[in-house]
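S.K.: I'll drop the sequence and a predicted model, then ask my questions.
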Amino acid sequence: MINLNEDTITGAVIQRNAQAKDARLRELMVNLVQHLHAFARETQLTEEEWQQGIQFLTRVGQMCDENRQEFILLSDTLGLSTLVMALNHRKPAGCTEATVFGPFYVHGAPELPLGADIANGAKGAPCYVSGTVRGDDGRIVANAEIQVWQADEDGFYDVQYTGKDQLAARAVLRSDADGNYHFRSILAEPYPIPHDGPVGDMLEALNRHPWRPAHLHFLIRAEGHQSLTTHVFRKGDKYLESDAVFGVRSTLVADWVRHEAGTAPDGSRTDQPFYVLHFDFVLARAGA
């Protein structure tokens, strides 16, 4: 008869899990159990606190659906997403830094030609975005797949609107033969992450705000290069130092330059003020 207690339970669980055939799974589970049990011992976790934790994680799962990933929000707000990203995306000096993926990426965004208006009806001041994609050797990267998505001026992504099937403020483009890209969109504005669920309750209990600084999301893939998941942040945003999901890097902060109504960068005429953003990306070579 095995008599387990607070001193022997950890070893017993690890021994049981050692039967796993997959070596990496075995390693992960050994460390997970050790750290979980160490946390409980160090904090002298009460039964009531343990039950509250179970209920919290249950609620997180219940908030997840095809348009909302509450577990990613939890990971983001605890800094785990940033840590995992940093561990897995170390890059040579001079390469564009990676940052968190976020919960609102959508597969199957429309592929549009360079210069297109990707806003597709999303609300916001006009914004013209351009730049160049290069490798860390300085060479241009032609035909790079550039996925971009953002929130509208009210702080919502297209998939957050109930009953709307039309994708907006997101697209897939490709750099031209000279590595250049350009498109029209809307001005990025700060917005709160969804905080009407358990993650929002956690932030409130911790006296933390749910706001993210204004940014554009980019996912860039090109043959012979590492994929890049990143943001470009708007300079001067008041939430740059307190991003709710710890995604800001100083190298990813850029100017959105305001222009009065007149001739836009694409040669068209506009009767309202517009903004211009230029940002160049540098991709790490595969295997670097």
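M.R.: Yep, it's here. Numbering: from 1, shown residues only.

S.K.: switch to C-alpha atoms for all contacts and neighbour counts from now on
M.R.: Will do.

S.K.: for the lengthiest strand in the chain, name the packing helices and strands.
M.R.: Secondary structure of the chain read by DSSP state E shows that its longest strand is strand 126-135. If you count contacts as 3 or more C-alpha pairs under 8 Å, 6 or more residues apart in numbering; DSSP states H and E, strand 126-135 packs onto strand 180-186, strand 274-278, strand 281-283.

S.K.: the first one vs strand 126-135, what angle?
M.R.: Orientation check (axes from the mean of the first three to the mean of the last three C-alpha atoms, to 10 degrees): strand 180-186 against strand 126-135 gives 150 degrees.

S.K.: need the next SSE after strand 180-186, C-terminal direction.
M.R.: Next helix or strand after strand 180-186 toward the C-terminus (DSSP states H and E): strand 191-192.

S.K.: count of neighbours near W149?
M.R.: Using other C-alpha atoms under 10 Å, W149 has 26 other residues around it.

S.K.: please apply the same query to S185.
M.R.: 30.

S.K.: the structure to be compared is supplied as follows:
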Amino acid sequence: MSGDSHPAGAGTEAPIGPEQREVEDRLVETVLSSFDGTEDPRLRQIMQSLTRHLHAFVRDVRLTEAEWNAGIEFLTACGHITDERRQEFVLLSDVLGVSMQTIAVNNRAYKGATEATVFGPFFVDDAPQVPLGGDIAFGAPGQPCWVEGAVTDTDGTPVPGARIEVWECDEDGLYDVQYPDGRTASRAHLFADADGRYRFWGLTPVPYPIPHDGPVGKMLAATGRSPVRAAHLHFMVTAEHRRTLVTHIFVDGDPQIAIGDSVFGVKDSLITRFEQQPAGEPTPDGRDLTGRSWARARFDITLAPEGT
């Protein structure tokens, strides 16, 4: 973009001359200097960098006052719809890719460690514990799915006793916290065995839309974007002296992957085969699923060292 022009459709068609640029530059420097006395150096860095980027955005698009007001109204609406069960600002961060970028910055690639992805808004502390081979669905509707794997470090050494939190939506695309009856379903935690292995019954993941009845949903509709997330199963894995891993596995062959995940969470390394099993196929643990098909998936988890 030329310093003496601006893109078509900007707020004004007049060229930006040197006097106008000087006025704008001076304002940026004045605002930046207002943070010079900030005692915390990290806070000073963040506030000054934020100022530079925000002012650069306004100048780049030549933001009109009407557009500025629309932006304020949008953020206000995000605040009004946010409560203890819904965080519209996190949703906004997700659909702009800011959540995934923050995860990328804070979870550096390390010797083949499993990649991280978004935490999502539906994690709940104190999910019930199930034994190895237990069923996390707790009666939620959906196709049964056997999930197994092993937890190791980046040298291939098993990580015994790793805590594995798992949660997912049901076949209707809803998490338990989205129901008004206080149910606990499709979530649990379990611990890897002495060889780092784990296994449980869950549900075959399905695509579902993020909440899109609020301002973020209106923004997606206005920009022609889908609110749908690719089918996935959440994991959070913790172990002593290991970096906490927050990730998903995604269903290989899910058409939504090609269309696009609304929060940009898909990574190729996390796409996993969910192998369909016909009704009557024996299950790994002898569970009776008479008349029902089921699926199975394997997901091996590699944890990076703490502090990497």
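M.R.: Received it, and whenever you're ready, just let me know what you need. Quick caveat: nothing in here was measured; it's all calculated off a predicted structure.

S.K.: fetch the TM-score of the aligned pair.
M.R.: After superposition, the two chains reach a TM-score (TM-score structural alignment, normalised by the length of structure 1) of 0.95; 284 aligned residues with a C-alpha RMSD of 1.3 Å.

S.K.: against structure 2, where does the following helix or strand past the longest strand of structure 1 fall?
M.R.: Downstream of strand 126-135 of structure 1, the first helix or strand assigned by DSSP H and E is strand 145-149. Aligned by TM-score structural alignment, strand 145-149 of structure 1 falls on residues 163-167 of structure 2.

S.K.: and what of stretch 119-135 of structure 1?
M.R.: Stretch 119-135 of structure 1 maps onto residues 137-153 of structure 2, going by TM-score structural alignment.

S.K.: distance from the chain centre to the matching stretch, please.
M.R.: Its chain's C-alpha centre and that of stretch 137-153 of structure 2 lie 20 Å apart, by C-alpha atoms, centre = their mean, to the nearest Å.

S.K.: contacts for it?
M.R.: Contacts to stretch 137-153 of structure 2, defined as C-alpha atoms under 8 Å, 6 or more residues apart in numbering, come from residues 113, 158-160, 162, 170-172, 184-187, 192, 195-204, 293-305.

S.K.: what's the end-to-end length of that stretch?
M.R.: 29 Å (C-alpha to C-alpha, to the nearest Å).

S.K.: which parts of that stretch are buried?
M.R.: Buried residues in stretch 137-153 of structure 2, defined by neighbour count with 16 or more other C-alpha atoms under 10 Å: 137, 140, 142-153.

S.K.: now stretch 131-140 of structure 1, how far from the chain's geometric center?
M.R.: That offset, for stretch 131-140 of structure 1, works out to 23 Å (C-alpha atoms, centre = their mean).

S.K.: give the buried residues for stretch 222-242 of structure 1.
M.R.: For stretch 222-242 of structure 1, by 16+ other C-alpha under 10 Å, it's 222, 225-235, 239-240, 242.

S.K.: oh, that last question was meant for stretch 222-234 of structure 2, not what I typed.
M.R.: So for stretch 222-234 of structure 2, counting by 16+ other C-alpha under 10 Å, buried means R225, S226, P227, V228, R229, A230, A231, H232, L233, H234.

S.K.: stretch 262-278 of structure 2 now?
M.R.: Going by neighbour count (16+ other C-alpha under 10 Å), the buried part of stretch 262-278 of structure 2 is S262, V263, F264, G265, V266, L270, I271, T272, R273, F274, E275.

S.K.: how close does the counterpart of Q15 of structure 1 in structure 2 get to L27 of structure 2?
M.R.: Under the alignment (TM-score structural alignment), Q15 of structure 1 maps onto S33 of structure 2. According to C-alpha to C-alpha, S33 of structure 2 and L27 of structure 2 sit 10 Å apart.

S.K.: structure 2: helices as residue ranges?
M.R.: Here structure 2 has its helices, by DSSP state H, at 18-33, 41-61, 65-81, 88-95, 98-106, 215-222, 255-259.

S.K.: now do the first one and helix 41-61, the angle between them.
M.R.: What it means is helix 18-33 of structure 2. Going by the same axes, to 10 degrees, helix 18-33 of structure 2 makes 160 degrees with helix 41-61.

S.K.: give me the contacts around helix 18-33 of structure 2.
M.R.: Residues contacting helix 18-33 of structure 2 (C-alpha under 8 Å, 6+ apart): Q48, T51, R52, H55.

S.K.: what about the last one, how many neighbours?
M.R.: Read it as H55 of structure 2. H55 of structure 2, neighbours per other C-alpha under 10 Å, totals 15.

S.K.: that one matches what in structure 1?
M.R.: Using TM-score structural alignment as the criterion, the counterpart of H55 of structure 2 in structure 1 is H37.

S.K.: now do the contacts for that match.
M.R.: T10.

S.K.: distance check, it against D65 of structure 1.
M.R.: Using C-alpha to C-alpha, one gets 31 Å for the distance from H37 of structure 1 to D65 of structure 1.

S.K.: same question for L45 of structure 1.
M.R.: 31 Å.

S.K.: same question for R174 of structure 1.
M.R.: In terms of C-alpha to C-alpha, R174 of structure 1 sits 30 Å off from D65 of structure 1.

S.K.: again with L78 of structure 1
M.R.: Separation of L78 of structure 1 from D65 of structure 1 (C-alpha to C-alpha): 21 Å.

S.K.: then V199 of structure 1?
M.R.: For V199 of structure 1, the distance to D65 of structure 1 (C-alpha to C-alpha) stands at 15 Å.

S.K.: okay, the two: which has more neighbours?
M.R.: Ranked by neighbour count (other C-alpha under 10 Å), V199 of structure 1 and D65 place V199 first, with 26 against 9.

S.K.: what do we get in structure 2 for that one?
M.R.: Residue pairing (TM-score structural alignment): V199 of structure 1 is matched to V216 of structure 2.

S.K.: same question for F56 of structure 1.
M.R.: Using TM-score structural alignment, F56 of structure 1 lines up with F74 in structure 2.

S.K.: so the residue lying closest to that match once chain neighbours are set aside versus E88 of structure 2, what's the distance?
M.R.: In space, and not counting its chain neighbours, F74 of structure 2 is closest to P215: 6.5 Å by C-alpha to C-alpha, 6 or more residues apart in numbering. Look at P215 of structure 2 and E88 of structure 2: by C-alpha to C-alpha, they are 8 Å apart.
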